[in-house]
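Student: build the 3D model from these lines:
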Amino acid sequence: MIVAAGAACLPAHAAFAADAPECKAVRLSDLGWTDIALTNTTAEIILGALGYEPSQTLLALNITFDSMRNGDIDVFLGNWRPVQDLDYKPYFDDGSVIPVATNLTGAKYTLAVPKYVFDGGLKSFDDLQKFADKLDHKIYGIEPGTNKPLLDMVEAKAHGLEGDWEVVESSEAAMLTQVQRAAEAKEWIVFLGWQPHPMNVNMEIAYLADGDAEFGPDFGGATVRTLVRKGYPELCPNVTAFFSNLVFDIDYENTGMNMIMTDGLEAKDAAIKMMQAHPEKLDAWLKDVVTLDGKPGLAAVKAELGIQ
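Tutor: Here you go, the predicted structure:
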């Protein structure tokens, strides 16, 4: 691009003012997870204040990757590593998706149980078969396309699994309802758990050991990355700069998610409250980012949010 070639001669913010007209619509994938509801909506509010027209589309994880490969989705804020990097390796290998930021560190993602189940002896993936009858041979997962490590584990009869084990696929909300119902009755249940999430604050849970083959070491210790579709950084450098800056932390996400899940706030209201409480985040998120028409981005967003 001619603009890019001359970027070195321009002020930093001007270099990002060259988004193509089609960049005005920014299409984000929503998996129905509360963490992505918070992060997507945060991005949506900021992009709207910058003059863009962002939208979220509810998609399964596998459809998200297909949609990015097909050019139907621009941005995905939920690339949990390492598990997705393994399951969706071909999309990274052929350049269909491009990582632009690690938006969260210190996450975890593996099987979990209520504390009373852990205290009863189910402490490891290798203990599952021992308590198969108490668990009704069921492992509770979330949306289809997200549970592949568990489905593969059951099919391979890993960890000594025997009999007709079932991975129950539903949604984050449905799974948590099932867990809460079981916990109230002190019934045994094993489910897919992760951090950040209010489940770590509002329930007594413990994570199972020895799931390294399925979810990686350190109890599925994970980072979360932001992906954009192939060609997007060149076409939309200003939006890409914003998403490269958009980095959260565990406390921020736990607090914002708790507003949604426990306090009953809409994602938009929670996202606005969090940004108003942490204006310093905006300074970092909007560094060298401008509005769609080339004006200073930080000032526009703070004005929209009523932040001095």
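Student: every contact and neighbour count from this point should use C-alpha atoms.
Tutor: Will do.
Student: got the contact list for residue 41?
Tutor: 267-268, 271 (C-alpha atoms under 8 Å, 6 or more residues apart in numbering).
Student: my guess is it is in a strand, correct?
Tutor: No: read with DSSP: H, G, I helix; E, B strand; the rest coil, residue 41 is helix and lies in no strand.
Student: would you map the helices across the stretch 101-250 of the chain?
Tutor: Along the stretch 101-250 of the chain, counting by DSSP state H, counting those that start in this stretch, helices occupy 115-119, 148-156, 172-184, 199-202, 212-215, 217-220, 232-235, 237-245, 250-261.
Student: buried set for the first one?
Tutor: Same thing as helix 115-119. For helix 115-119, the neighbour count (16 or more other C-alpha atoms under 10 Å) marks 115-118 as buried.
Student: re earlier: tell me which of the contacts of residue 41 is nearest to residue 234?
Tutor: Checking those against residue 234 with C-alpha to C-alpha, the nearest one is residue 271 at 28.8 Å.
Student: mind checking how far residue 257 is from residue 233?
Tutor: Between residue 257 and residue 233 the computed distance is 29 Å (C-alpha to C-alpha, to the nearest Å).
Student: which of these two has more residues huddled nearby?
Tutor: More crowded of residue 257 and residue 233, by other C-alpha atoms under 10 Å: residue 257, with 28 against 16.
Student: adding distance to residue 279, write the helices of the stretch 101-250 of the chain out as CSV.
Tutor: CSV is the format used below for these (distance: least, C-alpha to C-alpha, whole Å):
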stretch, distance to residue 279
helix 115-119, 37
helix 148-156, 38
helix 172-184, 30
helix 199-202, 25
helix 212-215, 35
helix 217-220, 32
helix 232-235, 26
helix 237-245, 14
helix 250-261, 12
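Student: one more sequence to fold, the one below, so I can look at both together:
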Amino acid sequence: MRRRLLAALFVGLPLAGMKTALADDASCTRIKAADLGWTDIALTTAVATTVLKAMNYEMKSSLLGLSVTYASLKDGQVDVFLGNWRPAQNIEFKQFFDKKWVDVLTTNLSGAKYTLAVPDYVAAAGVKSFEDLARFADKFGNKIYGIEPGTNQPLIDMVAEGSHGLGGWTVVESSEQAMLAQVKRAVDRKDWIVFLGWQPHPMNLNLKMEYLSGGDQEFGPSYGGSTVWTLTRPGYSTTCPNVARFFTNLVFSVDQENEGMKAMLDEGATGEEAATAMIRKYPQNLDKWLDGVTMLDGSPALAKVKEELLK
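Tutor: Prediction:
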């Protein structure tokens, strides 16, 4: 009898160990995320929220400015942020990385870009680089159209320093949607406009546009060639290893993000609707995202999440 009891005990140990290997603290049940109001981050955050809900977690996102997002990660008011665009943000928020005020989990997107752009007819007229802008100041009205305040700092610094001959220009700050509406109006009238562009985004499908060279100092080389990274508050992976494992696995492609963002911007889908459509169209993503990830109760997540989301 004693041998049978010991055998049962030792047989059960690996299973117990598997169940608790990534066990999360009770505080991990609710996850606080930051959303900048950018469609790409709204989409990826919605994907995370949808999958985590199927895992019996709850994620809530707050609309914050970029500077507030970094401060909130540092202070522990936000758990996760899926929108660390590099190299631009790592220059602007260098001290947060140097002083370990945020933790870096993974690259969630490769092949992105982020720099100034113009309509194709403006490029055809001779505007190919940052250096060309000043020659046509009157046509542009000495204005560069950006997005949310707190996001355009490389452009504001560029103007303040007079780089590329752009001293005295104005950076018009608004929002992603307002900027794109301004671009559309200009394109419809064949007016000249220079604006902050990026990929992934449906603007690359909906607009005939060209990115400007020469912005290496502001946005990095290769036309602002970028990667997007996932950040957490300090120590989050230790406190919430299962959720952190999920976020580490959560990687996207430019093409899939373009599809999801187009559904949101052009077809009126909510973030949740676009996220659910992406998951159902590319169910193989779940195999990667949930590798080694458990439900809140510690049981394997993959089969249960597929049952919930692919029905």
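Student: could you say which of the helices of the stretch 101-250 of structure 1 is packed most deeply?
Tutor: Ranked by mean neighbour count under mean count of other C-alpha atoms under 10 Å, these are led by helix 237-245, which reaches a mean of 22.
Student: what span of structure 2 is it aligned with?
Tutor: Aligned using TM-score structural alignment, helix 237-245 of structure 1 spans residues 241-249 in structure 2.
Student: residues in contact with the matching stretch?
Tutor: 22-24, 28, 48, 105-106, 108, 230, 236-237, 288-294.
Student: same question, stretch 197-214 of structure 1
Tutor: Residues outside stretch 197-214 of structure 1 that contact it (C-alpha under 8 Å, 6+ apart) are 34-35, 83, 110-115, 118, 122-126, 149-150, 153, 193, 217-220, 253-255, 257-258, 261-262.
Student: check stretch 145-155 of structure 2 too.
Tutor: 65-67, 88, 92, 171-176, 178-179, 193-196, 218-219.
Student: again, but for stretch 2-15 of structure 1
Tutor: Contact with stretch 2-15 of structure 1 is made by 18, 288-290, 294, 296, as judged by C-alpha under 8 Å, 6+ apart.
Student: kindly recompute the last result at 10 Å.
Tutor: Residues from elsewhere that reach stretch 2-15 of structure 1 (C-alpha atoms under 10 Å, 6 or more residues apart in numbering): 1, 16-18, 234, 237-238, 287-291, 294-297.
Student: tell me the one of the residues you listed nearest residue 180 of structure 1?
Tutor: For these, the nearest to residue 180 of structure 1 is residue 287 (42.0 Å; C-alpha to C-alpha).
Student: residue in structure 2 paired with that closest one?
Tutor: In structure 2, residue 287 of structure 1 lands on residue 291 (TM-score structural alignment).
Student: in three-state terms, how would its match be classified?
Tutor: With three-state DSSP as the criterion, residue 291 of structure 2 reads coil.
Student: cool, and residue 276 of structure 2?
Tutor: helix.
Student: let me see the contact set for it.
Tutor: Residue 276 of structure 2 neighbours (C-alpha under 10 Å, 6+ apart): 46-47, 50-51, 260, 270, 282, 309-310.
Student: before we move on, the earlier item: is the match of residue 287 of structure 1 in contact with residue 301, as I believe?
Tutor: Yes: counting by C-alpha atoms under 10 Å, residue 291 of structure 2 touches residue 301, with 8.5 Å between them.
Student: the more surrounded of those two?
Tutor: residue 301 (22 against 14).
Student: corresponding residue for the more buried one in structure 1?
Tutor: Per TM-score structural alignment, residue 301 of structure 2 is aligned with residue 297.
Student: for structure 1, longest strand please?
Tutor: If each strand of structure 1 is counted by residues according to DSSP state E, the longest one is strand 97-114.
Student: could I get the contacts of residue 276 of structure 2 as JSON lines with distance to residue 205 of structure 2?
Tutor: Listed next are the contacts of residue 276 of structure 2 as JSON lines, based on distance: C-alpha to C-alpha, whole Å:
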{"residue": "46", "distance to residue 205 of structure 2": "22"}
{"residue": "47", "distance to residue 205 of structure 2": "22"}
{"residue": "50", "distance to residue 205 of structure 2": "26"}
{"residue": "51", "distance to residue 205 of structure 2": "28"}
{"residue": "260", "distance to residue 205 of structure 2": "13"}
{"residue": "270", "distance to residue 205 of structure 2": "20"}
{"residue": "282", "distance to residue 205 of structure 2": "21"}
{"residue": "309", "distance to residue 205 of structure 2": "29"}
{"residue": "310", "distance to residue 205 of structure 2": "29"}
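Student: by neighbour count, which of those wins?
Tutor: Sorting the contacts of residue 276 of structure 2 by how many neighbours each has (other C-alpha under 10 Å) puts residue 260 first, at 27 neighbours.
Student: what's the counterpart of that residue in structure 1?
Tutor: Under TM-score structural alignment, residue 260 of structure 2 pairs with residue 256 in structure 1.
Student: wait, what's in contact with that match?
Tutor: Neighbouring residues of residue 256 of structure 1 by C-alpha under 10 Å, 6+ apart: 34-35, 37-39, 197-198, 250, 263, 265, 267, 269-275.
Student: what subset of those residues is buried?
Tutor: 34-35, 37-39, 197-198, 267, 269-272, 274-275.
Student: make JSON lines from these and add distance to residue 132 of structure 1 to it.
Tutor: Below are these laid out as JSON lines (distance: C-alpha to C-alpha, whole Å):
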{"residue": "34", "distance to residue 132 of structure 1": "30"}
{"residue": "35", "distance to residue 132 of structure 1": "31"}
{"residue": "37", "distance to residue 132 of structure 1": "34"}
{"residue": "38", "distance to residue 132 of structure 1": "36"}
{"residue": "39", "distance to residue 132 of structure 1": "37"}
{"residue": "197", "distance to residue 132 of structure 1": "27"}
{"residue": "198", "distance to residue 132 of structure 1": "28"}
{"residue": "267", "distance to residue 132 of structure 1": "38"}
{"residue": "269", "distance to residue 132 of structure 1": "43"}
{"residue": "270", "distance to residue 132 of structure 1": "40"}
{"residue": "271", "distance to residue 132 of structure 1": "41"}
{"residue": "272", "distance to residue 132 of structure 1": "45"}
{"residue": "274", "distance to residue 132 of structure 1": "42"}
{"residue": "275", "distance to residue 132 of structure 1": "45"}
